[in-house]
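Based on what follows, work out the 3D shape:
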Amino acid sequence: MRNIKMTVEYDGARYLGWQRLGDSDKTVQGKIENILSNMTGEEIEIVGSGRTDAGTHAHGQVANFKTESVMTLEAMQEHLNRYLPRDIVVKEVLDVPDRFHARYHAISKKYSYYIWNNTVPSAFERNRSFHVSDELNYSLMHQASQKFVGRHDFLGFSSLKKSKKSTVRTIESIKIIEHGNLVQFAFVGEGFLYNQIRIIMGTILAIGAGRMQLEDIDAIFTSGIRAQAGETVPAHGLFLDEVYYEEV
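A predicted model of the protein is given here:
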């Protein structure tokens, strides 16, 4: 039995997210599994590093699957990219140790959120960034972003309800990189709660536009109340860039 690791790139605009949903053929996982099952003659189930929501994109989603197939890695990759829709691409296929698990062995992830900051929207970036027409204070947004770095209880910056599961997470870094009107907010962390990045982004943008204050972040960490934070910005500005792994 072989264990195959794939790195996958996709434009999530047409999909209901990564994770397979019943009989729906509108998920990235479902599309890949259907082709792998036809290719190998086996019932293939792939394990992703984590879910991405409807509309979210990926430069480097990682998944693995088990198979008895003796096909070469090159033949697998060529077959997948021939039959997958053009908005899903398998960038790399590797044989890995049997114990490798795409989700359980991930130690951190990098996500990027993109905004298009101009009074005029972009025809080309409309599905890959969030249009923000406000004049933004980038110095304040940098200060705001650094308040989220470190280990915190992010309950107030997620869509989760209070439960027995821990909402404490560590964000290793947040960087703001300007590419002209296209602005990238790069997050690296051990893992993220449901909608955590999109709510943090809504809060940072509200501070940059003068609708919230820096001190509000500390108050939300203390209260854990979601309603006090910024809006949940749209999914189409979010990319899963890379997944980092421990040695296995």
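
contacts, neighbours, all on C-alpha from now
Fine.

List the buried residues in stretch 209-228.
Neighbour counts over stretch 209-228 (16 or more other CA atoms under 10 Å) mark A209, M212, Q213, L214, D216, I217, I220, F221, G224, I225, R226, Q228 as buried.

how far does it sit from the chain's center?
Stretch 209-228 sits 24 Å away from the centroid of its parent chain (CA atoms, centre = their mean, to the nearest Å).

quick one: contacts of that stretch?
Here stretch 209-228 makes contact (CA atoms under 8 Å, 6 or more residues apart in numbering) with 134-137, 140, 143-144, 147, 152-159, 203, 206-207, 229.

cutoff 7 Å now
Stretch 209-228 is contacted by residues 134-137, 144, 153-158, 206-207, 229 when judged by CA atoms under 7 Å, 6 or more residues apart in numbering.

Here is a second sequence; please produce its structure as well for comparison:
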Amino acid sequence: MKRIVLGVQYDGTPWRGWQTQPDGKTVQDKLEFALQKFTEGKVSTICAGRTDAGVHALEQVVHFDTLLARDLSSWVRGLNAFLPSSIAVRWACEVPYFAATAHVDGNQQFHARFSATARTYHYLLYNHPVRSPLMVNKVGWAFRPLNLENMQQAAEHFVGTHDFSAFRAIECQARSPIRTMHELSIKSSGDLIVFTLRANAFLHHMVRNIVGALVFVGNGKQAPDWIVDLLLQKDRSRAAPTFMPDGLYLAKVEYDQKWNLPQQQSAILPWL
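Predicted structure coming up:
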């Protein structure tokens, strides 16, 4: 048995998120269909972080187990031959595999989700009175002017270890709302505002809920210190609505260097 790891990039616009659904219209369904075609057998995949409908990935990390022996380049070319144009395998590598009956420390077995040490997301926001048809499905949109300095001031309150209950979806299944935000930066380039969030892990809808709150601060509906109150109150109903998924990108998943993954510099959007 071999454990293969893939770096997968996708445009989430046509798909109902990552996780498999009965109608088969998800990224996981399409990837597993390609694996079935290429390996002539059923293959189950595990990803680093499930993305919602309309959310994109610059570098999703996926692993699966197989008995099939193929060159790493063959995994890339072979799977891409069966994938739609909105999904592509960018790289493949093999990591050590231990059978379930083997007595090994959990740290010795690579797992796309549980071995990850940090994750980075970008949110792209187009701030202009008129929407751009050229950016549809690729950016969020705010038509009211946003105060960048106020949003940056508010963003500082998120950094550190906090209870993010006010920023998790009601249906979130995480056992704990405690997360550590390593970085939350906001930069502008013309009418485009880029939010970069790096944390040990994220709750369901956490990034979109944070962006929604920061937009409330940016358009003057709330003061920057409002974020402190939300974190302390731990009440989702007091926060801003969940922001649209269009501008959200899973940019990078970090792992210990011992796994020697051929990850690309995907933490920076290539067109910025």
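
TM between them?
Aligned and superposed, the two chains score 0.95 in TM-score terms (TM-score structural alignment, normalised by the length of the first structure); 247 aligned residues with a CA RMSD of 1.5 Å.

Inside helices: which ones of the contacts of stretch 209-228 of the first structure?
Among the contacts of stretch 209-228 of the first structure, the subset assigned to helices under DSSP state H consists of A144, A206, I207.

how close does the first one sit to V93 of the first structure?
Spelled out, that is A144 of the first structure. Using CA to CA, to the nearest Å, A144 of the first structure is found at 39 Å from V93 of the first structure.

ok, back up a step: which among the ones in helices among the contacts of stretch 209-228 of the first structure end up buried?
A144, A206, I207.

Under the alignment, what does H205 of the second structure map to in the first structure?
Correspondence of H205 of the second structure to the first structure, assessed by TM-score structural alignment: N195.

Give me the neighbour count for that match.
By other CA atoms under 10 Å, 19 other residues sit near N195 of the first structure.

okay but it is in contact with L155, surely?
No: N195 of the first structure lies out of contact with L155 (CA atoms under 7 Å); the separation is 10.6 Å.

And the helices in the stretch 1-150 of the second structure?
Counting by DSSP state H, counting those that start in this stretch, residue ranges of the helices within the stretch 1-150 of the second structure are 27-39, 72-80, 148-155.

and if you look at the stretch 151-272 of the second structure?
Secondary structure of the stretch 151-272 of the second structure (DSSP H, counting those that start in this stretch): helices at 206-218, 226-233.

Specify the stretch among the ones you listed that is closest to V194 of the second structure.
Closest to V194 of the second structure of the helices of the stretch 151-272 of the second structure, according to CA to CA: helix 206-218, at 10.4 Å.

hmm, who's touching that closest one?
146-148, 150-151, 154, 167-168, 222-224, 239-245.

how big's the offset between that helix and the first structure?
Its aligned residues in the first structure lie a mean 0.6 Å from helix 206-218 of the second structure after superposition (mean CA distance after the TM-score superposition for the first structure).

Now do that helix and helix 226-233, the angle between them.
140 degrees (axes from the mean of the first three to the mean of the last three CA atoms, to 10 degrees).

Tell me what angle helix 206-218 of the second structure forms with helix 148-155.
With the same axes, to 10 degrees as the basis, helix 206-218 of the second structure and helix 148-155 are set at 130 degrees to each other.

Go ahead and measure how far helix 206-218 of the second structure is from the middle of the chain.
The chain centre lies 16 Å from the centre of helix 206-218 of the second structure; the measure is CA atoms, centre = their mean.

which residues in the second structure does stretch 117-124 of the first structure match up with?
Using TM-score structural alignment, stretch 117-124 of the first structure corresponds to residues 127-134 of the second structure.

Do me a favour and get the end-to-end distance for the matching stretch?
By CA to CA, the extent of stretch 127-134 of the second structure from end to end equals 14 Å.

Contacts for that stretch, please.
Stretch 127-134 of the second structure is contacted by residues W141, A142, F143, R144, P145, D191, L192 when judged by CA under 7 Å, 6+ apart.

What is the nearest of those to F110 of the second structure?
For the contacts of stretch 127-134 of the second structure, the minimum distance to F110 of the second structure (CA to CA) is 37.4 Å, reached by L192.

distance of the closest one from Y123 of the second structure?
According to CA to CA, L192 of the second structure stands 10 Å off from Y123 of the second structure.

Comparing these two, which shows the higher neighbour count?
Comparing L192 of the second structure with Y123 by other CA under 10 Å, the one with more neighbours is Y123, at 24 against 17.

isn't L6 of the second structure right next to V62, touching?
Yes: counting by CA under 7 Å, L6 of the second structure does reach V62; the two are 5.1 Å apart.

Good, wrapping up.
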